[in-house]
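Participant: Starting from these lines, generate the structure:
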Amino acid sequence: MKGIIGKKIGMTSIFGTDGKQTACTIIEAGPCTVTQVKTADTDGYTSTQIAYGDKKEKNSTKAEINHFAKANTTAKRVVKEFRDYSLNKSLGDTITVDIFTEGESVEVVGTTKGKGFQGVVKRHGFHGVGEASHGQHDRQRAPGSVGGSSYPSRVFKGMRMAGRMGQDRVKVKGLKIVKIFPEKNYLLISGSVPGHNGSIVLIQK
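Facilitator: Here you go, the predicted model:
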């Protein structure tokens, strides 16, 4: 596995040589710093810890400052660990968008936008109880029955009801890198990337 930490900037579209328009998400990926390398001998498994985004020293604990000092870097805002990292990186190395190539298929992990408390129509795709006829009114977005009376005399666990929606950690697979701008550390990825603008995402292969 190889990967990098990035920040979602927004969306745009580009035109290919055939004139076809492609919707893309702009991600500012890296530069990231390798802050720890774990091995099977010392930690029981192999992984590479990378960090992204500068953080003020006054907002960091001494443990964080000393941890990042081992990699000869300042305090970082986001730290992620990649298991079985395929790239041969040492402590203090820098990871940039150069690890990817245009046309490569990647996976993007992020946290979806929070929607707040939503009803069953928006949250689960219900169609409502029925039309506004035969005495029914204000039932177009109602959930309907949620349980029996005499049996089972309770509501089953997992019943789809109204509740908080969004803010889920999701992985979107099969996204393609359309273009790379190494001078700006930008990745243009076709398709939808989870999260709001400015949110942190992981791009991995």
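Participant: C-alpha only now, for contacts and for neighbours.
Facilitator: Will do.
Participant: can you give me the helices for the chain?
Facilitator: Using DSSP state H, the helices of the chain run over residues 40-43, 62-69, 120-124.
Participant: quick one: buried residues of the first one?
Facilitator: Meaning helix 40-43. Using 16 or more other Cα atoms under 10 Å as the burial criterion, none of the residues of helix 40-43 qualify.
Participant: returning to that earlier point: TSV for the helices of the chain, including distance to residue 49?
Facilitator: Written out in TSV, the entries for the helices of the chain read as follows (distance: least, Cα to Cα, whole Å):
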stretch	distance to residue 49
helix 40-43	13
helix 62-69	11
helix 120-124	36
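Participant: Out of those helices, the one nearest residue 186 is which?
Facilitator: With respect to residue 186, and counting by Cα to Cα, the nearest of these is helix 62-69 at 24.9 Å.
Participant: Contacts made by the closest one with the rest, please.
Facilitator: When contacts are defined by Cα atoms under 8 Å, 6 or more residues apart in numbering, helix 62-69 is touched by residues 35, 57, 74-76.
Participant: Once you drop chain neighbours, what's closest to the residue nearest the centre of the chain?
Facilitator: When the chain is reduced to its mean C-alpha position, the nearest residue by Cα atoms, centre = their mean turns out to be residue 110, at 0.8 Å. Here the nearest residue to residue 110 in space, its sequence neighbours aside, is residue 201; by Cα to Cα, 6 or more residues apart in numbering that works out to 4.7 Å.
Participant: Next, the second sequence, to be compared with the first:
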Amino acid sequence: MKGIIGKKLGMTSIYDPTGKQVACTIIEAGPCVVTQVKTIETDGYNALQLSFGEKKESRANQAEKNHFAKANTTPKRFSKEFRDFAIEKSLGDIVTADIFSEGEKVSVIGTTKGKGFQGVVKRHGFAGVGEQSHGQHDRERAPGSLGNSSDASRVMKGMRMAGRMGGDRVKVKGLKVLKVFPEKNYILVSGSVPGHIGSIVLIQN
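Facilitator: Take a look at the predicted model:
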């Protein structure tokens, strides 16, 4: 498996060789520093810990400073493990966007935008109770019945109701790498990826 930590910069569109306009997301992928190498002998599994984003020395505690000093780098904001990394890397090596190539299929993991407390129409796509008739003047966006009366005598678990929406960890599979700009560490992937502009995402395959 290959992977890298990146930052979502926004969306744009490009034209493919057939002249079709394709929507894509721009991701600043890396540069990431290998800050820990885990092996089966020492940790029970093979993995690389990659770190991304600069962090002020004053904001890092002593444990963090010592950890990143082993890799001969400054403190970083985000760290993530990638198991069974396909490319051989050593402690302190740099991983950049060029580990991916154009045409490759990748998965992108991110945290969706938080929507706050939402009703059933927005959260679950309900249509509402119905038209304004027979005294129903405020039921257009109501959830309707929640269940049986005397038998269950309670609301069953899993009932689709109003509540907090968004802020979920989502993995989007099968996105195509359209272009790679190694000099800027930019990757263009087809379609949209979860999260707001500036959010941290993981790219892997």
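Participant: picking that back up, identify the farthest-apart pair in the contacts of helix 62-69 of the first structure.
Facilitator: That would be 35 and 57, which, of these, are the farthest apart (Cα to Cα) at 16.3 Å.
Participant: out of the two, which sits in the more crowded spot?
Facilitator: Counting neighbours by other Cα atoms under 10 Å for residue 35 of the first structure and for residue 57 shows that residue 35 has the greater number, 26 against 13.
Participant: is it true that that one touches residue 52?
Facilitator: No: in this structure, residue 35 of the first structure is not within contact of residue 52 by Cα atoms under 8 Å, at 10.0 Å.
Participant: check contacts around the closest residue in space to residue 70 of the first structure that isn't next to it in sequence.
Facilitator: The spatial neighbour of residue 70 of the first structure that comes closest, neighbours along the chain excluded (Cα to Cα, 6+ apart), is residue 35 at 7.5 Å. Remark: with contacts taken as Cα under 8 Å, 6+ apart, residue 35 of the first structure is in contact with 48-51, 67-68, 70-71, 91-92.
Participant: Now neighbour count too, for the residues you listed, in a markdown table please.
Facilitator: Putting the contacts of residue 35 of the first structure into a markdown table (neighbours: other Cα atoms under 10 Å) gives the following:
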| residue | neighbour count |
| --- | --- |
| 48 | 24 |
| 49 | 18 |
| 50 | 27 |
| 51 | 25 |
| 67 | 16 |
| 68 | 20 |
| 70 | 13 |
| 71 | 16 |
| 91 | 16 |
| 92 | 19 |
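Participant: for those, which one is nearest residue 31 of the first structure?
Facilitator: residue 51 (8.9 Å).
Participant: Distance of the closest one relative to residue 113 of the first structure?
Facilitator: With distances defined as Cα to Cα, to the nearest Å, the gap from residue 51 of the first structure to residue 113 of the first structure amounts to 23 Å.
Participant: just residue 86 of the first structure next, same as before
Facilitator: Looking at residue 86 of the first structure against residue 113 of the first structure, where the rule is Cα to Cα, the gap reads 31 Å.
Participant: Have a look at these two and say which one is more surrounded.
Facilitator: residue 113 (16 against 13).
Participant: Would you map the strands across the first structure?
Facilitator: Taking DSSP state E to define them, one finds strands in the first structure at 3-15, 21-29, 32-38, 47-54, 76-83, 94-95, 105-111, 114-118, 163-166, 169-181, 186-190, 200-204.
Participant: deepest of those strands, which one?
Facilitator: Mean neighbours per residue, mean count of other Cα atoms under 10 Å, is largest over the strands of the first structure for strand 186-190, with a mean of 24.
Participant: What is that strand packed up against?
Facilitator: Counting by 3 or more Cα pairs under 8 Å, 6 or more residues apart in numbering; DSSP states H and E, the packing neighbours recorded for strand 186-190 of the first structure are strand 21-29, strand 169-181.
Participant: check the fit of the last one onto the second structure and give the mean distance.
Facilitator: Read that as strand 169-181 of the first structure. Superposing on the second structure and averaging over aligned pairs (mean Cα distance after the TM-score superposition for the first structure), strand 169-181 of the first structure comes out at 0.4 Å.
Participant: Then the first one?
Facilitator: Once the two structures are superposed, the average separation between strand 21-29 of the first structure and the matching residues of the second structure is 0.5 Å (mean Cα distance after the TM-score superposition for the first structure).
Participant: picking that back up, contacting residues for the residue nearest to the centre of the first structure?
Facilitator: Residues in contact with residue 110 of the first structure, defined by Cα under 8 Å, 6+ apart, are 169-171, 193-195, 199-202.
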